[in-house]
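> Coordinates only, no sequence provided:
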C-alpha cells in the first residue's frame, strides 16, 4: 500500500460506527487472551502457553470466564453456569494452515473462536476446495455436529495463529439439558446461521455482482480488516479466488470489478489483499442494489 494513502474511516457511515466497536471488542479480547494463556510479547514467545495449574488463582478463572462468555451461545449465562462449563474446557491453538477438522470427521467437539480466523471449505464438483465461510472471534464452530452426532459437514482451516475454547459433546450435552439459557443460545446460533445462508442465497439471486462484492468487502473489513496506518485505509488479506467463492462468482469477474473500482480510487489491490480507500463508496454501491 502506498505510504501516503490516508483514506480514513467513515465518520458518519455504518462502516465507521461498526469499525470503532469492532476494534474495541478485539482489543479487549486480546488483552484477556494474553492474561489467560500467559502469552508474553516482551520475551518474544510465539506460542501462547497455559499457566501452570498451581498459579490458577481467582484472576485466572475470572479472565477465562470472560473469554467463555464472549462466545455467542454462552453470552447469556450466569457466572456460576460459566464456571461449571469452565471445568470441561480446554484451549486449542492452531498455526496458519493447521486443519481444525475435516469434512467427514466425527463431530464430537464444539469450538468457540477466541482469536484469529479460520476458513470453512467444502469440495466442489471439480474436486477443488471451495470456501463458503469465514469464522472469527466470538463465533462458534461445530454446532450442527455437536447436536446430531453426525460427521463434520465441512473442513475448517486456520488462516492465521488461532486460539479456540473446546468443549466435548459428552460434557456439553448434559449441560444443555439442564441449562435452558445455553440451549436457547445455541438455538440462536443455528437460527442466525440459517438466516445468513438464506440472505446469501437471496443476494446471489437478486443482487448483481457489484452489490454482492461491496457488501462482502464491508463485512470482511469489519470482521477481519487491518489498519496498518492509524486512521488509514482498512486492508483485507484474502486471495481473489476466495473472495469469488464467497460472493458466488468467478475469480475473473471479481478481478474485473475490483480493477474498475481501483481506477475510481475506491480500492487498492495488492498480492492477496484489497485496501478499502473509500468504504463510503462501497456502502453507496451496496445501498443502490439493496433498494
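Yes, it's here. In this text the structure is predicted, and so the values were computed from the model without any measurement.

> Only C-alpha atoms from now on, for both contacts and neighbour counts.
Noted.

> what's the residue nearest the centre of the chain in contact with, if anything?
Geometric centre of the chain, nearest residue: residue 136, 1.8 Å, by Cα atoms, centre = their mean. Listed by Cα atoms under 8 Å, 6 or more residues apart in numbering, the contact set of residue 136 reads 113-118, 223-224.

> how about a cut-off of 7 Å?
113, 115-118, 223 (Cα atoms under 7 Å, 6 or more residues apart in numbering).

> is it possible to export these to a markdown table including distance to residue 69 and secondary structure?
Converted to a markdown table, those look like this (distance: Cα to Cα, whole Å; DSSP: H, G, I helix; E, B strand; the rest coil):
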| residue | distance to residue 69 | secondary structure |
| --- | --- | --- |
| 113 | 12 | strand |
| 115 | 14 | strand |
| 116 | 17 | coil |
| 117 | 19 | coil |
| 118 | 20 | strand |
| 223 | 19 | helix |
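
> PyMOL command to pick out the buried ones of the residues you listed?
Here is the PyMOL command that picks out the buried ones among the contacts of residue 136, judged by 16 or more other Cα atoms under 10 Å:
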select buried, resi 113+115+116+117+118+223
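
> for the contacts of residue 136, which one is nearest residue 200?
Closest approach to residue 200 among those (Cα to Cα): residue 223, at 17.0 Å.

> Is it correct that residue 241 is in contact with residue 252?
No - judged on Cα atoms under 7 Å, residue 241 makes no contact with residue 252 at a distance of 8.6 Å.

> In terms of neighbours, single out the busier of the two.
Taking neighbours as other Cα atoms under 10 Å, residue 241 and residue 252 compare with residue 241 leading, 17 against 12.

> Which of the three states applies to the more buried one?
helix (DSSP: H, G, I helix; E, B strand; the rest coil).

> which residues in the stretch 151-291 of the chain form helices?
169-178, 180-206, 209-224, 240-247, 251-263, 279-290 (DSSP state H, counting those that start in this stretch).

> List the buried residues in the last one.
By neighbour count on 16+ other Cα under 10 Å, the buried set for helix 279-290 is 279-283, 285-286, 289.

> List the contacts of whatever helix or strand residue 147 lives in.
Assigned by DSSP states H and E, residue 147 belongs to helix 143-148. Around helix 143-148, the neighbours that count as contacts under Cα under 7 Å, 6+ apart are 107-110, 151-152, 169.

> before we go on, here's another structure to hold up against the first:
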C-alpha cells in the first residue's frame, strides 16, 4: 500500500489518529482506499446512505446544508475540513443517512474506510468502538462551543475564534505539530459560518489586516501572526 503509506506522516500529525491503539491504526490503514476529488466535486449529499469513514490528507472538504428552494436556495457552510481531520463517524454509529452535503472545496485527497468493512472489523474488535466514539465526542464538544459563541460573543471574536479553530484543524492538530497558516476559505463562507453579513465580515478582516494579523487573498486567508489572532479571541 505505497500510496497510503505516503500519507502516514500527515495522519500521525492528527491528535485522534496518533492516540489510537496500534491494532486499530493498522486496521484502518488495511481497509482504507485512496480517493481523489476535483474542486467542486461531490463526496456525498444529505440523506445519502452511509458510506464509511474519511480522512482528509490533502485539500479541503466543505460540509454544508441548504435553506430555501430554487433560485432562493442558499448554502449554509458549517465547516471546512482540512488535513489531518477524520469525518463521517456519525453514520457509522447509527447507520442513518448523511446529515449534510460534502464537496471538495479545492482538489482533495482522502482516505476512505468503507462502511461495511469498518462495521465488520469493529464487530470482531468491539473494544475499539470507544476509540471511534472519542472522535465523535470531539465534534460534539466543538458544536457546543460554537453554539455558545454564536449566542454570547460579538462578531469580531467569533470570526477570530473560527479562524484559529480552523488553523488548528478543529482541535486535531496543535501548534507544535501542524498549524495551517493559509486557510482555503472565502469571505462569504466565513460570513455564513459565523452568522453575519459578508459586509460585516469584510470590515472585520480589513481591521485585522490593518493590524498585521492576517492577509486576505483571493479564495483564502493567510494568518500572519497567530499570537495576535489568539489575542483577538479574548
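Now that the structure is in, tell me what you want to look at. Nothing here was measured: the structure is a model prediction, and the numbers come from that model.

> Need the TM-score between these chains.
Overlay of the two chains. TM-score (TM-score structural alignment, normalised by the length of the second structure): 0.81; 220 aligned residues with a Cα RMSD of 2.9 Å.

> if we can go back for a sec, corresponding residues in the second structure for the helix holding residue 147 of the first structure?
Aligned by TM-score structural alignment, helix 143-148 of the first structure corresponds to residues 89-94 of the second structure.

> Please compute how far stretch 214-226 of the first structure lies from its chain's middle.
11 Å (Cα atoms, centre = their mean, to the nearest Å).

> Also stretch 217-234 of the second structure?
The answer for stretch 217-234 of the second structure is 18 Å, by Cα atoms, centre = their mean.

> What of stretch 203-218 of the first structure?
With Cα atoms, centre = their mean, you get 19 Å for stretch 203-218 of the first structure.

> In that stretch, which residues are buried?
So, applying 16+ other Cα under 10 Å, buried residues of stretch 203-218 of the first structure: 203-204, 207, 209-218.

> can you redo these as TSV with distance to residue 90 of the first structure?
Shown next, in TSV, are those (distance: Cα to Cα, whole Å):
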residue	distance to residue 90 of the first structure
203	38
204	39
207	42
209	42
210	42
211	41
212	38
213	37
214	38
215	36
216	33
217	33
218	33
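
> Out of the residues you listed, which two are the most distant from each other?
Checking these with Cα to Cα, the most distant pair is 204 and 218, at 16.7 Å.

> pretty sure residue 104 of the first structure is in a helix, no?
No - using three-state DSSP, the secondary structure at residue 104 of the first structure is coil, not a helix.

> residues contacting the equivalent of it over in the second structure?
Here residue 104 of the first structure is matched to residue 47 in the second structure, going by TM-score structural alignment. Residues near residue 47 of the second structure by Cα under 7 Å, 6+ apart: 97-99.

> Narrow these to just the buried residues.
Judged by 16+ other Cα under 10 Å, buried ones among the contacts of residue 47 of the second structure: 97-99.

> just these now: which is nearest residue 207 of the second structure?
residue 99 (35.6 Å).

> Residue 45 is in contact with that closest one, correct?
No - Residue 99 of the second structure lies out of contact with residue 45 (Cα under 7 Å); the separation is 8.1 Å.

> So which of the contacts of helix 143-148 of the first structure is surrounded by the most neighbours?
Using other Cα under 10 Å as the neighbour test, the contacts of helix 143-148 of the first structure are led by residue 107, with 23 neighbours.

> That residue reaches residue 151, doesn't it?
Yes - counting by Cα under 7 Å, residue 151 is a contact partner of residue 107 of the first structure at 5.2 Å.

> got TSV for the buried residues of helix 279-290 of the first structure, with distance to residue 128 of the first structure too?
Converted to TSV, these look like this (distance: Cα to Cα, whole Å):
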residue	distance to residue 128 of the first structure
279	32
280	35
281	34
282	30
283	32
285	31
286	30
289	31
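
> nearest to residue 263 of the first structure, of the residues you listed?
So of those, ranked by how close each gets to residue 263 of the first structure (Cα to Cα), first place is residue 281, at 13.1 Å.

> for the counterpart of that closest one in the second structure, what are its contacts?
In the second structure, the residue paired with residue 281 of the first structure is residue 228, using TM-score structural alignment. With contact taken as Cα under 7 Å, 6+ apart, residue 228 of the second structure is in contact with residue 213.

> What residue in the first structure is paired with residue 64 of the second structure?
Aligned partner of residue 64 of the second structure by TM-score structural alignment: residue 121.

> Oh, that last question was meant for residue 191 of the second structure, not what I typed.
Per TM-score structural alignment, residue 191 of the second structure is aligned with residue 244.

> my guess is its match meets residue 251, correct?
Yes - using Cα under 7 Å, residue 244 of the first structure is in contact with residue 251, at 5.2 Å.

> These two: which has the busier surroundings?
residue 244 (21 against 15).

> Out of the contacts of residue 136 of the first structure, which comes closest to residue 181 of the first structure?
residue 113 (20.0 Å).

> Now do that closest one against residue 205 of the first structure, distance only.
Distance, residue 113 of the first structure to residue 205 of the first structure, by Cα to Cα, to the nearest Å: 31 Å.

> Then residue 211 of the first structure?
From residue 211 of the first structure to residue 205 of the first structure the distance is 12 Å (Cα to Cα).
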